[in-house]
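> I would like to see how this sequence folds:
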Amino acid sequence: MTTLKPTARRNEWWEATKTAIGGLAIAATFHTFVAEVRYIPSESMTPTLQVGDRIIVEKLSYRFRSPQRGEIVVFSATPELRSQNLKDDLIKRIIGLPGDMIAIQSGKLFVNDQQVAESYLQDAPNYSYGPTTVPKDQYFVLGDNRNHSYDSHLWGFLPQQNLIGHATLCFYPWNRFGTFLLH
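Take a look at the predicted model:
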């Protein structure tokens, strides 16, 4: 039986420790700047996202481009939401970009006086909103489950600095694996 010298054992331990620390640093960097996994806790985005879905949120692209209408975004609570003790991150769909005029009338969404077809909705909204113009550096976001979503029509606009990233892929549950969440 071969026994390792104490220095050889120390070297193996040190190499394993460096590998583990390096792996953790890479994972932390990836999570902070590139992508992260999120869990869907509510029905505010049904039917597009279901309670319990696990999704990948891509965080890098908004450093190089502006969010687009129709993207599903994750964001930190706005000052208005924090004042109501709502501190969790949220997920909604971008409906209005800076400068857009938004209105909801008779169950239909209008952006810049043009009706928007929303094939992802299960039920039309049972409320009216606007018209109002989205301020600079802010967005108007709504949940796909319009009648059961606490969103911009109730709390106002989403500041750009609150954006975390956009949902790209549902990977769990397995029967929804590979569902791309692109607009």
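
> C-alpha only now, for contacts and for neighbours.
Noted.

> for Tyr39, what are its contacts?
Listed by CA atoms under 8 Å, 6 or more residues apart in numbering, the contact partners of Tyr39 are 52-55.

> Buried members of those residues into ChimeraX, please.
The ChimeraX selection below is limited to those of the contacts of Tyr39 classed as buried (16 or more other CA atoms under 10 Å):
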select :53,54,55
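
> Out of the contacts of Tyr39, list just those in helices.
Among the contacts of Tyr39, no member falls in helices (DSSP state H).

> Nearest to Leu169, out of the contacts of Tyr39: which one, please.
Taking CA to CA as the measure, Ile55 is the one of these closest to Leu169, at 5.5 Å.

> Check whether the closest one really touches Trp174, as I assumed.
No: applying CA atoms under 8 Å, one finds Ile55 not in contact with Trp174, separated by 11.7 Å.

> how about the contacts of Tyr39 in JSON lines, adding distance to Tyr129?
Formatted as JSON lines, these follow (distance: CA to CA, whole Å):
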{"residue": "Gly52", "distance to Tyr129": "30"}
{"residue": "Asp53", "distance to Tyr129": "30"}
{"residue": "Arg54", "distance to Tyr129": "31"}
{"residue": "Ile55", "distance to Tyr129": "30"}
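
> Of the contacts of Tyr39, which belong to strands?
Using DSSP state E, 54-55 are the members of the contacts of Tyr39 that sit in strands.

> tell me the SS of Ala25?
Secondary structure, DSSP: H, G, I helix; E, B strand; the rest coil: Ala25 is helix.

> what separates it from Val34, distance-wise?
Remark: distance between Ala25 and Val34 (CA to CA, to the nearest Å) = 13 Å.

> pretty sure Val134 is touching Phe140, no?
Yes: using CA under 8 Å, Val134 is in contact with Phe140, at 6.6 Å.

> what about Arg16, which SS state?
Heads up, residue 16 is Ala, not Arg. The three-state label given to Ala16 by three-state DSSP is helix.

> contacting residues for it?
If you count contacts by CA under 8 Å, 6+ apart, Ala16 has none.

> which SSE is the spatially most central residue of the chain in?
In the chain, the C-alpha nearest the mean C-alpha coordinate belongs to Val74, at 2.1 Å (CA atoms, centre = their mean). Taking DSSP states H and E as the definition, Val74 sits inside strand 72-75.

> I have a second one here; can you model it like the first so I can compare?
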Amino acid sequence: MAKQLSKEERSKRRNRRTKNQNEKAKSWIREWLDALLFAAVAALIIRAFFFEAYRIPTPSMEKTLMTGDFLIVSKISYGPRTPMVLGVPFTNIYMQGLVLPWTRLPGFSEVERNDIVVFNYPIDIAPIAGKTNYIKRAVGIPGDTLSIDDKQLYVNSEEANPFPGIQQVYEVDVRNRIRLSASKVQAAGGTIYQSRNGNSGSYRINMTDEVAENISNWPEVTNVELFVLPDTFNEYDRRSFSFSSGFNNHHHMSPVVVPFEGQTVTLTADNYHIYEAIITRYEKNDVERNGGQFIINGEETNEYTIQQDYYFVMGDNRDDSEDSRFWGFVPQTHIVGKAGIIYFSWDKDRWLPRFDRLLNVIHD
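Got it, this is the predicted structure:
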């Protein structure tokens, strides 16, 4: 017969089993906590130095990038920046007034002309990493000479490359007593921006060149041409700040060289608006000005040597994008990374994913 355990021995066995179960439970919890901690640290490192997810909140890059696109942006393409501020991980909350010493690590390439780049909005009042993220096309790289004539961008005296996704506003005339259908225009890929003569007559439509060519063949349409502001029109009377004061409007821009590191510029009363933000805001110099006379860091001079490279960016939705035509150049320190892939896209109007855009590689 099996030996019967005493009450005391049975109690000891129960206590040992309970202790073993508790230790196993604690071990399991520790393993999960360790795994979660490792995953969080790995995600922070990946986010800080390799890749980060971004969402397109506005239509400024349509039709190349759509509102509701979710992107993976490569920080290693141009070189990641070491942390600039201390903040709450995975949020935009950071410690005010504390800016860390930082540097940019080596990347695979420099920003190339027409790359689609994410950058910190230069004129935000915040530490660089705390500024709003913007995404635009880098149409001008350091040393390029840019100009705009009747909305046509010229780079180094040559017409800039056209891209299929670029949208602009066109004027569309239709036959008498015919109303242009907004739904038909939308189905073709355009958006009626303005009806100039009530419900019929002339319309302004935001669309790509391809859509404009298509609409020009509609039987009710008599004429399609690019809408261009006259060069005598000064839209900046309505603006409190404009990089392009001295230019008439964003459909026309006199030639300007995109600043580059080591460039020495001669400052005048007529061109200081181009370089003011660079000298004072981005390169932290004290400037006193009296007309065409300048005192920089206590020294009277009319010359300044640029300390870093800059870029000129524009949205592909050319008539619905505030970009370098309005607020100036993007400093190299503000470059975050290169747009790589659309991993998801949400159409808020239809409340459906755009399945045809999933996992699309973003081509320059």
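
> related to what we said a few turns ago, overlap of the contact sets of Val134 and Phe140 of structure 1?
96-97, 157.

> so where do the strands sit in the stretch 251-364 of structure 2?
In the stretch 251-364 of structure 2, the segments counted as strands under DSSP state E, counting those that start in this stretch are 253-257, 264-266, 287-290, 293-296, 299-300, 303-305, 310-314, 330-331, 335-347, 352-353, 360-361.

> Ok, which of these comes nearest Trp28 of structure 2?
Taking CA to CA as the criterion, strand 335-347 is the member of those that comes nearest to Trp28 of structure 2, at 34.1 Å.

> For that closest one, give me every contacting residue.
Applying CA under 8 Å, 6+ apart, the set of residues contacting strand 335-347 of structure 2 from outside is 66-81, 115-120, 352-355, 357-362.

> That strand: which residues count as buried?
Under the neighbour-count criterion of 16+ other CA under 10 Å, strand 335-347 of structure 2 has 335-342, 344-346 buried.

> Next, the angle strand 116-120 makes with that strand.
110 degrees (axes from the mean of the first three to the mean of the last three CA atoms, to 10 degrees).

> helix, strand or coil for the corresponding residue of structure 2 for Gln68 of structure 1?
The equivalent of Gln68 of structure 1 in structure 2 is Glu112 (alignment by TM-score structural alignment). Here Glu112 of structure 2 is recorded as coil under three-state DSSP.

> Which residues are in contact with Glu112 of structure 2?
Taking CA under 8 Å, 6+ apart as the contact definition, Glu112 of structure 2 lies against 138, 141.

> host element of Val185 of structure 2?
helix 182-188.

> Trace that helix over to structure 1 and give me the residue numbers.
Going by TM-score structural alignment, helix 182-188 of structure 2 sits over no part of structure 1.

> re the thing from before, dump the strands of the stretch 251-364 of structure 2 to TSV, plus distance to Ser202 of structure 2.
Putting the strands of the stretch 251-364 of structure 2 into TSV (distance: least, CA to CA, whole Å) gives the following:
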stretch	distance to Ser202 of structure 2
strand 253-257	27
strand 264-266	46
strand 287-290	49
strand 293-296	50
strand 299-300	56
strand 303-305	50
strand 310-314	28
strand 330-331	38
strand 335-347	30
strand 352-353	33
strand 360-361	37
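
> neighbours of the aligned residue in structure 2 for Arg9 of structure 1, just the number please.
Counting by TM-score structural alignment, Arg9 of structure 1 lines up with Ala25 in structure 2. The tally of other residues near Ala25 of structure 2 (other CA atoms under 10 Å) stands at 12.

> Ok, Ser66 of structure 1 next?
Using other CA under 10 Å, Ser66 of structure 1 has 11 other residues around it.

> What segments of the stretch 1-150 of structure 2 are helices?
In the stretch 1-150 of structure 2, the helices defined using DSSP state H, counting those that start in this stretch lie at 7-49.

> distance of the corresponding residue of structure 2 for Val34 of structure 1 from Gly340 of structure 2?
Under the alignment (TM-score structural alignment), Val34 of structure 1 maps onto Phe50 of structure 2. Taking CA to CA as the measure, Phe50 of structure 2 falls 12 Å from Gly340 of structure 2.

> So for these two, which residues contact both of them?
Shared contacts of Phe50 of structure 2 and Gly340, defined by CA under 8 Å, 6+ apart, comprise Ser74.

> show me what contacts Ile55 of structure 1?
Contacts of Ile55 of structure 1 by CA under 8 Å, 6+ apart are 37-40, 167-172.

> hmm, 7 Å instead?
The neighbours of Ile55 of structure 1, taking CA atoms under 7 Å, 6 or more residues apart in numbering as the test, are 37-39, 167, 169-171.

> Tell me the buried residues within the contacts of strand 335-347 of structure 2.
By 16+ other CA under 10 Å, these give 66-81, 115-120, 354, 357-359, 362 as buried.

> what's the burial count for the aligned residue in structure 2 for Val134 of structure 1?
Under the alignment (TM-score structural alignment), Val134 of structure 1 pairs with Val258 of structure 2. By other CA under 10 Å, 20 other residues sit near Val258 of structure 2.

> just checking, what residue in structure 2 corresponds to Leu182 of structure 1?
Aligned partner of Leu182 of structure 1 by TM-score structural alignment: His363.

> measure its match to Asp356 of structure 2 for me?
His363 of structure 2 is 15 Å from Asp356 of structure 2, by CA to CA.

> one step back: neighbour count winner among Ala25 and Val34 of structure 1?
More neighbours surround Val34 than the other of Ala25 of structure 1 and Val34, with 15 against 12 (other CA under 10 Å).

> List the residues that contact the more buried one.
Applying CA under 7 Å, 6+ apart, we find Val34 of structure 1 in contact with 58-60.
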